[in-house]
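Enquirer: here you go, sequence then predicted model.
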Amino acid sequence: MSAAAIRAAMPPEPPADSPPAEKPPRCAMCRGRMEVTRREPGPNGSQRLTFLCPKCQFTKTKTIGDPMDAGRHRPRKGK
């Protein structure tokens, strides 16, 4: 199979400014589902998202796609 045929068979990549595929986080105060209220470009192609809880108005900011942040989180237990 040629390289052109392989590229044609692959699904198109989402645009760089499309929203992340993951669900918004839960609120740390009331455990409600938060909503994205602001999306800003960050350094090195990352995105800085601000979330707001509609129940208690708690806010959280998260950077997504930052290559320096990739190994920050520990793996889940049991994996």
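Expert: Arrived safely, thanks for sending.

Enquirer: contacts and neighbour counts: CA atoms only from here.
Expert: Noted.

Enquirer: what secondary structure does residue 5 sit in?
Expert: helix (DSSP: H, G, I helix; E, B strand; the rest coil).

Enquirer: before we move on, what about residue 8?
Expert: Applying three-state DSSP: residue 8 is helix.

Enquirer: from residue 36, how far off is it?
Expert: Using C-alpha to C-alpha, to the nearest Å, we find residue 8 at a distance of 34 Å from residue 36.

Enquirer: then this one, side by side with the first:
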Amino acid sequence: MLVPGRRYLASGLFVPRTSDWAVFRHPHEPGTIYIKRVREILDTGYIMEGTVSWASSSDDFGPVPKQYIIGKVFV
């Protein structure tokens, strides 16, 4: 789980895989950057999940297109 206030390294040189953390642009608000865990990777994009019950996820905003993925987060 990510800790608020802590700094993390993310890289676009590494493609996130299932269960990795990823930085991405929100599919409906491209100016907004999110960090979430990759639940599944489909042809239509990445299915992202929050780690707490109240967090937004792909259940709310749908799959994240691959071109919206900025990179993998190293924790």
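Expert: Arrived safely, thanks for sending. In this text the structure is predicted, and so the values were computed from the model without any measurement.

Enquirer: overlay them and tell me the TM-score.
Expert: The TM-score (TM-score structural alignment, normalised by the length of the second structure) is 0.32; 43 aligned residues with a C-alpha RMSD of 3.8 Å.

Enquirer: who has more neighbours out of residue 8 and residue 36 of the first structure?
Expert: residue 36 (16 against 9; other C-alpha atoms under 10 Å).

Enquirer: now that one: which helix or strand?
Expert: If you go by DSSP states H and E, residue 36 of the first structure is part of strand 35-41.

Enquirer: show me what that strand is packed up against.
Expert: strand 47-52 (3 or more C-alpha pairs under 8 Å, 6 or more residues apart in numbering; DSSP states H and E).

Enquirer: tilt between the strand it packs on and strand 35-41?
Expert: 160 degrees (axes from the mean of the first three to the mean of the last three C-alpha atoms, to 10 degrees).

Enquirer: what helices or strands is strand 47-52 of the first structure leaning on?
Expert: So strand 47-52 of the first structure, by 3+ C-alpha pairs under 8 Å, 6+ apart, packs with strand 35-41, strand 59-64.

Enquirer: got the angle for the last one vs strand 35-41?
Expert: This means strand 59-64 of the first structure. 50 degrees.

Enquirer: which elements pack onto strand 59-64 of the first structure?
Expert: Looks like strand 59-64 of the first structure contacts strand 47-52 (3+ C-alpha pairs under 8 Å, 6+ apart).

Enquirer: in a markdown table, list the helices and strands packed on strand 47-52 of the first structure along with distance to residue 48 of the first structure.
Expert: Output for these, formatted as a markdown table (distance: least, C-alpha to C-alpha, whole Å):
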| stretch | distance to residue 48 of the first structure |
| --- | --- |
| strand 35-41 | 5 |
| strand 59-64 | 4 |
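
Enquirer: quick one: closest of those to residue 3 of the first structure.
Expert: strand 59-64 (31.3 Å; C-alpha to C-alpha).
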